[in-house]
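I would like to see how this sequence folds:
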Amino acid sequence: MKYKNYLLPLLCMGAFCFGQDKISMKNGDQVDAKVMEVNPSVIIYKESDNPEGPLHSISKSDIYRITYSSGKIDVLGKYSSAEEAKKLSSVPSTNSSPPEYQLGKASG
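This is a model prediction of the structure:
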């Protein structure tokens, strides 16, 4: 019976591991982070592997898109070259829901 008292908190902790945002750069790099603030010219974030660490900032002009943990995607810029577009498009999708449930992909 006591193991049930430990099982539920462990399962709930696993949900927090996936609550992160992904910042995709124009050069093809990807940063797992928690976006704290979006300003007109910079994005302020914390790295996901160090959530208690310092705030980092990056210019919006260096970012292609931000994929939030909720699934929302903000596209901030265009690729600066075909090679960079190819790098970023090779990043696998993390959307595991069936196509009929994905926004914009309804069939019928």
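
Every contact and neighbour count from this point should use C-alpha atoms.
OK.

Kindly list the longest strand within this structure.
strand 30-38 (DSSP state E).

Run the chain-centre distance for that one.
Mean-position distance between strand 30-38 and its chain equals 7 Å (CA atoms, centre = their mean, to the nearest Å).

Okay, helices next: where are they in the protein?
Ranges of helices within the chain are 2-17, 82-89, based on DSSP state H.

which non-adjacent residue is nearest I63?
Nearest residue to I63, sequence neighbours excluded (CA to CA, 6 or more residues apart in numbering): M25, at 4.4 Å.

right, and that neighbour touches K60 too?
No - the pair M25 and K60 fails to qualify as a contact (CA atoms under 8 Å) at a distance of 9.4 Å.

When those two are compared, which one has more neighbours?
M25 (22 against 18; other CA atoms under 10 Å).

what angle separates the longest strand of the chain from helix 82-89?
In terms of direction (axes from the mean of the first three to the mean of the last three CA atoms, to 10 degrees), strand 30-38 departs from helix 82-89 by 90 degrees.

quick one more, to check against the first:
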Amino acid sequence: MKKYLLLLLYCLLAQMATAQDVIVKINGDELKARIQEITTSDILYLSADTTDTLNYKLAKAEVFMIRFANGTKEVFTENLPPETTAKATIADPTYMYEKGRQDARSYYNGTGALLGSAATVFLAGPVGPIIIGAVKPKAHNNHALPYTSLQDPNYVRGYEKQAHNRKIGKAALGTGLGIGVGVLYVLLSVMGGGQ
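Okay, the predicted model is just below:
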């Protein structure tokens, strides 16, 4: 029994060890990397796709944001357009609503809901995942979204609707994983206790 739990712990630690940072450029391109240093003008990183130890350099002016492997983000606000130029006319409401939904599919991953639901159902039962799934994600909390789009209420409504649907799905998946781990734990306990 202990060796199975150690194996599970080892797999989780291996997954965390391979976690990557993501550099989001102003043009929308994303680079998977391991950030080494952020200077006043450049970002030094290792390529996450290779095993070489060659440092790459990217001008900080080309970068919108870095999503670190631990879940934190650093947005380079100096690279954003000034507020006076960022205020654009509100576009077609249907288009902005669909654009918000599309961006939620791209920028909202729901990993926290998945892991939180798995842990709470395993430890405390189904109440935790229900609460996690009920809390709606807010568009303004996601710094990867374009500032001008966040000014449009149709975009925000579309983003939050799709992100909430995705969060509910991730919470349901996490609930299933938590129940599966609980059943596996009980079965291993029963099998290990009978020997």
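
Could you check how many residues crowd around the nearest residue to I23 of structure 1 once chain neighbours are set aside?
Counting by CA to CA, 6+ apart, I23 of structure 1 lies nearest to I66, which is 4.6 Å off, once chain neighbours are set aside. As a burial measure, I66 of structure 1 scores 22 neighbours (other CA under 10 Å).

Let me know whether I66 of structure 1 touches I73 as I believe.
Yes - counting by CA under 8 Å, I66 of structure 1 touches I73, with 5.7 Å between them.

List the residues that contact A85 of structure 1.
K26, G28, Y79 (CA atoms under 8 Å, 6 or more residues apart in numbering).

can you pull out the strands in structure 2?
Taking DSSP E as the criterion, structure 2 carries its strands at 21-25, 30-38, 42-47, 55-59, 63-67, 73-75.

would JSON lines of those strands with distance to T148 of structure 2 be doable?
Formatted as JSON lines, the strands of structure 2 follow (distance: least, CA to CA, whole Å):
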{"stretch": "strand 21-25", "distance to T148 of structure 2": "17"}
{"stretch": "strand 30-38", "distance to T148 of structure 2": "20"}
{"stretch": "strand 42-47", "distance to T148 of structure 2": "26"}
{"stretch": "strand 55-59", "distance to T148 of structure 2": "24"}
{"stretch": "strand 63-67", "distance to T148 of structure 2": "14"}
{"stretch": "strand 73-75", "distance to T148 of structure 2": "15"}
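
Show me the one of the ones you listed that comes nearest A134 of structure 2.
Closest of those to A134 of structure 2 is strand 73-75, at 24.5 Å (criterion: CA to CA).

Mind reading off the mean deviation between that closest one and structure 1?
When structure 1 is overlaid, strand 73-75 of structure 2 sits 0.9 Å from its aligned residues on average, using mean CA distance after the TM-score superposition for structure 1.

How about residues contacting that strand?
By CA under 8 Å, 6+ apart, strand 73-75 of structure 2 touches F64, M65, I66, R67, H143.

Good, wrapping up.
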